[in-house]
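> how would this look folded up:
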Amino acid sequence: MKPVFDENGLAMQAGDIRCFYYDAVTMEYAGWSDEYINAGVSMPGNSTDIDPGEMVAGKVFLFMGTGWRQDEDHRGETVYATADTSSSTVDYIGPVRKGYTTVAPSGPYQKWDGKKWITDTDAQHAADVEAADQKKAALLAEAQEKISLWQTELQLGIISDEDKESLIAWVQFIKAVQAIDTSSAPNINWPAKPE
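Predicted coordinates:
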């Protein structure tokens, strides 16, 4: 027999009842148990006898005081800020907040067009040019280091014919690298280093 409650929520008649529990803070469904309620006692705290119904994947039941409402539950999912692609983990109940998406950007140079991520060609080109500038500087530094001893030997007139040929090859390499226009990155044909 089911208990009968008065206007204060106290059982006037004892009985068995299924209690559906909810979290005191989030109000989300927390499970159920069958309880025996004695006369003069109320239902356990944060519970109701209203059945929330069948669970749906990706949703959570929230108790609204007089019944249950289903809401989206993305907690634990990674979302991405559409302004800067930064990621964070959802820690709230409800739909994904405005300015975020669950769709991951497909690469480092992405921007949100309102519906999907697209490649930010300007940012990608700027990064390619910067990488080409760094490679150019590294190649020139390596070449300068390679020829420094030979230049000294040349000035002193003690350079061998073989080293002189190497010096000429490396100086030609330096000229070819200096002529590279990095603004065409990533489509650059870098000269081969001398043997």
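
> hey, let's count contacts and neighbours off CA atoms from now on
Will do.

> you'd agree residue 163 is up against residue 152?
No. With contact defined as C-alpha atoms under 8 Å, residue 163 does not reach residue 152; the gap is 11.5 Å.

> Look at the two and report which has more neighbours.
Legend: neighbour count by other C-alpha atoms under 10 Å for residue 163 and residue 152, higher for residue 163 (16 against 12).

> Now do the helices in this protein.
121-156, 161-178 (DSSP state H).

> which residue of this structure sits farthest from its center?
residue 157 (61.7 Å; C-alpha atoms, centre = their mean).

> Check the spacing between it and residue 57 real quick.
Note on residue 157: its distance to residue 57, by C-alpha to C-alpha, to the nearest Å, is 83 Å.

> just residue 81 next, same as before
24 Å.

> Those two: which is more packed in?
Neighbour count, other C-alpha under 10 Å: between residue 81 and residue 57, residue 81 has more, with 20 against 8.

> before we go on, could you also do this sequence so I can check it against the first one:
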Amino acid sequence: MSDDFFPEDELMPVEPPPLEWWQKEGVTPPVICNVDSVTGEFLGASEADYSPLEPGVWLTPAHAYQCEPPVLETGFAAIRTEGVTGWQRVADHRGLTVYSTATGETAVWHALGELPPEWTLEAPSSEFDEWVDDEWVLDEAAQAVALTKVAARKKSLLAQYSTNMINTLQNAVDLEMASAGEVEALNAWKVYGVYLNRVEPGAELTPSDWPSSPNDTAMAGWLETQGFEELSPQA
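Here you go, the predicted model:
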């Protein structure tokens, strides 16, 4: 191979390819706002794509607009639909717990917009609240009935337990098998039964209105096994 050097062998500078129209200085892609195809809710912003065959044309995909993104506020969403200029602000309670104004039952809300009249974000303070004039109001009569029923069931369960204790201890006495402690316990349970019988179930009963039993711990355990739950009155 010859080591001779010829001028025509020098590398010639390569001209860079001309810039495409969207690559030129000062050309900035516009911002496009993407929206939900059904609700028109703003989903996010991005840059528009260029049209390689149409100089100066930027592509706007379906369900998108060339515009400034909305300013989002807590508790609201922004929507934009065909034929409407600008963003519309709508209430957004999605994911929140709502309450039926008819029954007080709960649900998780999934729709945009204001809540219909049959639902509210305000929670009732008790199971006896009624929706009156756009607020929850305690139904005192219904609460009193429920409290009375609960008190009656409590009295019945306490009487059942004390009667069982009296019968068991009385058998020991009748058979002359009772210890001194059992004789004392029998008398205490009989006294308790008398006081318990004097309790009149009602809505105004307080814990101090119930007599103390010879074994309050065992009595409380008995109530729990029977699925009993106290009902606290609401102010």
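
> circling back to that earlier point, quick one: the helices of the first structure as a markdown table, columns for distance to residue 17 of the first structure too.
Shown next, in a markdown table, are those (distance: least, C-alpha to C-alpha, whole Å):
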| stretch | distance to residue 17 of the first structure |
| --- | --- |
| helix 121-156 | 63 |
| helix 161-178 | 84 |
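
> among these, which is nearest residue 21 of the first structure?
Smallest distance to residue 21 of the first structure across these (C-alpha to C-alpha): 51.7 Å, for helix 121-156.

> for the second structure, what spans make up the strands?
For the second structure, the strands defined by DSSP state E occupy 31-35, 42-47, 49-50, 58-59, 64-66, 76-79, 88-91, 97-100, 106-108, 119-120, 129-132, 135-138.

> The second structure: which residue goes with residue 16 of the first structure?
Using TM-score structural alignment as the criterion, the counterpart of residue 16 of the first structure in the second structure is residue 29.

> which residues touch that match?
Residues in contact with residue 29 of the second structure (C-alpha atoms under 8 Å, 6 or more residues apart in numbering) are 22, 47-50, 58.

> ok, now with 6 Å
Taking C-alpha atoms under 6 Å, 6 or more residues apart in numbering, we find residue 29 of the second structure in contact with 47-48.

> My read is that residue 92 of the second structure contacts residue 76, right?
Yes. The criterion here is C-alpha atoms under 6 Å, and residue 92 of the second structure meets it with residue 76 at 4.6 Å.

> Those two: which is more packed in?
Comparing residue 92 of the second structure with residue 76 by other C-alpha under 10 Å, the one with more neighbours is residue 92, at 20 against 17.

> what lines up against that one once you look at the first structure?
Aligned partner of residue 92 of the second structure by TM-score structural alignment: residue 73.

> Distance-wise, check its match relative to residue 113 of the first structure.
From residue 73 of the first structure over to residue 113 of the first structure (counting by C-alpha to C-alpha), the distance is 25 Å.

> Can you tell me how far the residue lying closest to residue 58 of the second structure once chain neighbours are set aside is from residue 44 of the second structure?
The shortest distance from residue 58 of the second structure to any non-neighbouring residue, by C-alpha to C-alpha, 6 or more residues apart in numbering, is to residue 50 (4.6 Å). Noted for residue 50 of the second structure: a distance of 19 Å to residue 44 of the second structure, by C-alpha to C-alpha.
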